[in-house]
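> take a look and give me a structure for this.
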Amino acid sequence: MSKLLSGVLQFIRHIALYTLCSGCLVSAWAQPADEAGFRRLVVIDPVARKPMEAVYFYPSNMVGNTLSRFGPYHVSARNAVKIEPGRYPLIVISHGNAGSLWSHHDLATSLARQGNIVITLSHPGDNYKDQSGAGAASTIYGRPLQISATITAALNNPDLSQHIDADKIAFIGFSSGGETGLLLAGGRIDPSRYVIYCENHQVEAMCLAKGHIKNDRPALAPQSDPRIKAWVLMAPVSAPFSPESLKMLTKPTLIFTGDKDEELSWQQNAGELASTLPSKPQLRVIPGAGHFVFLAPCSSELRAATPALCVDSAGVDRTAVHSMIGEDISHFLNGVWQDNGA
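Purely as a prediction, here's the structure:
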């Protein structure tokens, strides 16, 4: 885990309120647009066989938007309001190392208001509360299994499944969540590439173990998920993947990266990935943007406690960047669904 994450983890451990309940603080949110609701989703981690933290966001028919507070996170959605009737694409978001189900809450609520069901989760062993699995096979190869289990849980949920168009399932992953997405698409990590990369990038967060994966679960192997029809990757960890396996990935892909990424080499990750994938992915390089620009814009509490995660370079407006990202993702996915005749 990167050193500059330590402050935010300590801060959130003291004040985060991650239990979804009817008593959570809700206040007015002045946003004259379609609304979003959210509910807890019951998902069992297929690795540890224990419940995971997960929520799904959805279009709501309520009048007047709301702001729900979970520790330092101000989420533009309201708990347990009625879903707008209809069938919607399903999008699952995978956070980065030491993240949580709230790391990309603004993207989730924005996409929900645009007519999608969006699921976010906290990956066991690799979240703000628990880093016990960082760099281990149980986490790296367990993450894609957790995403697949989340999709299955949604499709099997009697209240939710009736609103899901199962032919329109997409994945969004940030940083190590991008690595998760590539495993789900059928990519395979080459351990030797991981070690070689980290020999030249020792200061990067992904190289704290010098590229060595702790083999705590020898029988665990990543599995692709053919139900996913489109991938969106934000500052993805992709350098360790075998180029031969990446050349087999043909489904539509959209990649975002910042050209001032301080956590990993964007050229050797997102850049080389875009040139390797046969699907000719769209690559958006955001000028001046660092790694953490893809996290939700910070509240005043979070900004004061952890400016390294919240303050972007001069000339980079994170809110504007996220508006652009949301629009690009919607345009990309709408094109995929139309091309697929879905």
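
> from here on, just use CA atoms for contacts and neighbour counts.
OK.

> tell me where the chain has helices.
Read by DSSP state H, the chain holds these helices, from start to end of the chain: 6-15, 105-113, 137-140, 142-156, 158-161, 176-185, 191-200, 243-246, 272-276, 300-305, 307-310, 318-339.

> so what's the residue at minimal distance from the centre of the chain up against?
Nearest to the mean C-alpha position of the chain, by Cα atoms, centre = their mean, lies Ser94 at 3.0 Å. Residues in contact with Ser94, defined by Cα atoms under 8 Å, 6 or more residues apart in numbering, are 120-121, 123, 147, 171-174, 177-178, 180.

> just Ile117 next, same as before
Applying Cα under 8 Å, 6+ apart, one finds that Ile117 lies in contact with 56-59, 88-91, 111, 164.

> among these, which are in strands?
With strands identified by DSSP state E, the entries of the contacts of Ile117 that belong to them are 56-59, 88-91, 164.

> tabulate these in CSV, adding columns for neighbour count and distance to Ser224.
As requested, these are arranged in CSV below (neighbours: other Cα atoms under 10 Å; distance: Cα to Cα, whole Å):
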residue, neighbour count, distance to Ser224
Tyr56, 23, 22
Phe57, 30, 25
Tyr58, 31, 26
Pro59, 28, 29
Tyr88, 23, 23
Pro89, 21, 20
Leu90, 28, 17
Ile91, 24, 16
Ile164, 18, 21
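
> list just the nearest of the residues you listed to Ala185.
The nearest member of the ones in strands among the contacts of Ile117 to Ala185, counting by Cα to Cα, is Ile91 at 14.7 Å.

> now do Asp106 against Ala304, distance only.
Plainly put, Asp106 is 19 Å away from Ala304 if you go by Cα to Cα, to the nearest Å.

> who has more neighbours, those two?
Set side by side, Asp106 and Ala304 show unequal neighbour counts under other Cα atoms under 10 Å, the larger going to Asp106 at 22 against 12.

> residues near the nearest residue to the more buried one once chain neighbours are set aside, how many?
In space, Asp106 comes closest to Ala296 once its chain neighbours are excluded; the distance is 5.8 Å by Cα to Cα, 6 or more residues apart in numbering. Other residues near Ala296 number 21, with proximity taken as other Cα under 10 Å.

> ok, Ala296 - contacts?
If a contact means Cα under 8 Å, 6+ apart, then Ala296 has 103-107, 322 as its contacts.

> one more to line up against the first:
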Amino acid sequence: MFVGVRQMTLQDAGNELSFPALVMYPTQQVPVSQGFGPYVMEVSLDAPIAPGQYPLVLVSHGSGGSHLLYRSITCHLARHGYIVAMIEHPGNNRVDNRLMGTVDNLQYRPRHLKLTTDYLYQDARFAPYLLPGNVAVIGHSMGGYAALALAGGNPWFPPEVFKPDYQGPAPSLVDVEHDARIKALVLLAPATVWFKPKAALSGVHVPILMLSAEHDPYTPAWHNDIVLEGVPDPARVDSRCVSNAGHFSFLSPFPLKIKQGGALPTTDPEGFDREQFHEQLKQEILAYLNLKLKTS
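Okay, the predicted model is just below:
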């Protein structure tokens, strides 16, 4: 199977916002090299979807990130029987980060994942090929927050309230949209502080694969502890720490020209092989989703 790609712009009419989405899917059409910004992928633009029905996987990037940063994972999933939708979160991406740290961002992120799901299940090009109500979310960093919120988590704001020396206003519950179609989560170095209050994750009943990084100053191990201590059944969480990895090690390997620039997202702890790790990571995620989505 090969990888087909369709680019689209989705609308959040209620908030007068739009956001780009890149959808990957199985196709029988032979791919060619296609550029997407600075990245090149072997895909077929607007190719016919291969016959069959497939689970849907949503991908939520980290704060200030991009929907193109998980290519090694998403191409692998599409090649092996998934329709994968990657959106770029408005106001919290690489070119427009004005909503970082706001309540709006906490509300918009899960809302836009749900709008994407609604759109694809209603779109004549994709709906016939989607398994009904069989959706997973992969979330990295702030994307992990979005995944948990969409799957039933109830976040609180502001997060600073949980610091011992906090003297500001009392926290308030953030009104977020949930989606019962979510059947599994993959959390990569998730940001979870908004779920620290007791019972904030009591509505999350789906199985979770959760990976943390050994050297992560942004979402250290206690973020994972919030999930393990907050969900109703921690036995449904498969959690492990990736040895010697950093927070950005979950991003797909960058082209050499970008790596030579030395930007923080391209760097890893000394001795960590990101290329080798992503060969293993994409297979681990595929095996997990096959188990949770295709055998349920």
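
> follow-up on the earlier one: so which of the helices of structure 1 is the most packed in?
Ranked by mean neighbour count, the helices of structure 1 are led by helix 176-185 with a mean of 27 (mean count of other Cα atoms under 10 Å).

> mean per-residue distance, it versus structure 2.
Average distance, helix 176-185 of structure 1 versus aligned residues of structure 2 after superposition (mean Cα distance after the TM-score superposition for structure 1): 0.8 Å.

> residues in structure 2 aligned with that helix?
Residues 142-151 of structure 2 are the counterpart of helix 176-185 of structure 1, counting by TM-score structural alignment.

> try stretch 144-162 of structure 1
Residues 110-128 of structure 2 are matched to stretch 144-162 of structure 1 when aligned by TM-score structural alignment.

> neighbouring contacts of the matching stretch?
Counting contacts by Cα under 8 Å, 6+ apart, the residues touching stretch 110-128 of structure 2 from outside are 10, 12, 53, 58, 60, 85, 87, 89, 130, 146-147, 149-150, 176-179.

> and that stretch, how far from the chain's centre?
16 Å (Cα atoms, centre = their mean, to the nearest Å).

> that older thread, mind checking which of the helices of structure 1 is nearest Ser68 of structure 1?
With Cα to Cα as the criterion, Ser68 of structure 1 lies closest to helix 105-113 of those, at 10.9 Å.

> next, the angle helix 318-339 makes with that closest one.
Angle of helix 105-113 of structure 1 versus helix 318-339, following axes from the mean of the first three to the mean of the last three Cα atoms, to 10 degrees, is 40 degrees.

> the residue nearest to Asp106 of structure 1 -> structure 2?
Alignment note: Ala296 of structure 1 maps to Ser252 in structure 2; criterion TM-score structural alignment.

> relative to Ser72 of structure 2, how far out is that match?
Here Ser252 of structure 2 is placed at a distance of 6 Å from Ser72 of structure 2 (Cα to Cα).

> list residues touching both of those two?
Taking Cα under 8 Å, 6+ apart as the criterion, Ser252 of structure 2 and Ser72 both touch His278.

> ok so, going back, could you dump the contacts of Ala296 of structure 1 to JSON lines with distance to Thr276 of structure 1?
Formatted as JSON lines, the contacts of Ala296 of structure 1 follow (distance: Cα to Cα, whole Å):
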{"residue": "Ser103", "distance to Thr276 of structure 1": "29"}
{"residue": "His104", "distance to Thr276 of structure 1": "27"}
{"residue": "His105", "distance to Thr276 of structure 1": "31"}
{"residue": "Asp106", "distance to Thr276 of structure 1": "31"}
{"residue": "Leu107", "distance to Thr276 of structure 1": "27"}
{"residue": "His322", "distance to Thr276 of structure 1": "26"}
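
> what does Ser224 of structure 1 correspond to in structure 2?
In structure 2, the position corresponding to Ser224 of structure 1 is occupied by His178, as judged by TM-score structural alignment.

> and for Met234 of structure 1?
By TM-score structural alignment, Met234 of structure 1 lines up with Leu188.

> cool, and Ile83 of structure 1?
For Ile83 of structure 1, the aligned position in structure 2 is occupied by Ile49, per TM-score structural alignment.

> wait, that match touches Phe2, no?
No. Here Ile49 of structure 2 lies out of contact with Phe2, judged by Cα atoms under 8 Å, at a distance of 9.8 Å.

> and for the two, which residues touch both?
Common contacts of Ile49 of structure 2 and Phe2 (Cα under 8 Å, 6+ apart): 26-28.

> ok, those vs Pro265 of structure 2, which is closest?
Distance ranking of those against Pro265 of structure 2, using Cα to Cα, places Pro26 first at 29.1 Å.

> what residues are up against that closest one?
Applying Cα under 8 Å, 6+ apart, the residues near Pro26 of structure 2 are 1-4, 49-50, 78-83.

> what residue of structure 1 matches up with Val242 of structure 2?
Per TM-score structural alignment, the equivalent position to Val242 of structure 2 in structure 1 is Ile286.

> so its match sits against Asp261, correct?
No. The pair Ile286 of structure 1 and Asp261 does not pass the contact test of Cα under 8 Å, sitting 9.9 Å apart.

> returning to that earlier point: what about the match of Ser224 of structure 1, neighbour count?
Other residues near His178 of structure 2 number 21, with proximity taken as other Cα under 10 Å.

> how about the one 3 residues further on?
One way to gauge burial is a neighbour count; for Arg181 of structure 2, by other Cα under 10 Å, it gives 16.

> could you check how far the residue nearest to it when sequence neighbours are not counted is from Asn93 of structure 2?
Taking Cα to Cα, 6+ apart, and ignoring the residues beside it in sequence, Arg181 of structure 2 has Gly133 as its nearest neighbour in space, at 4.6 Å. As defined by Cα to Cα, Gly133 of structure 2 lies at a distance of 28 Å from Asn93 of structure 2.
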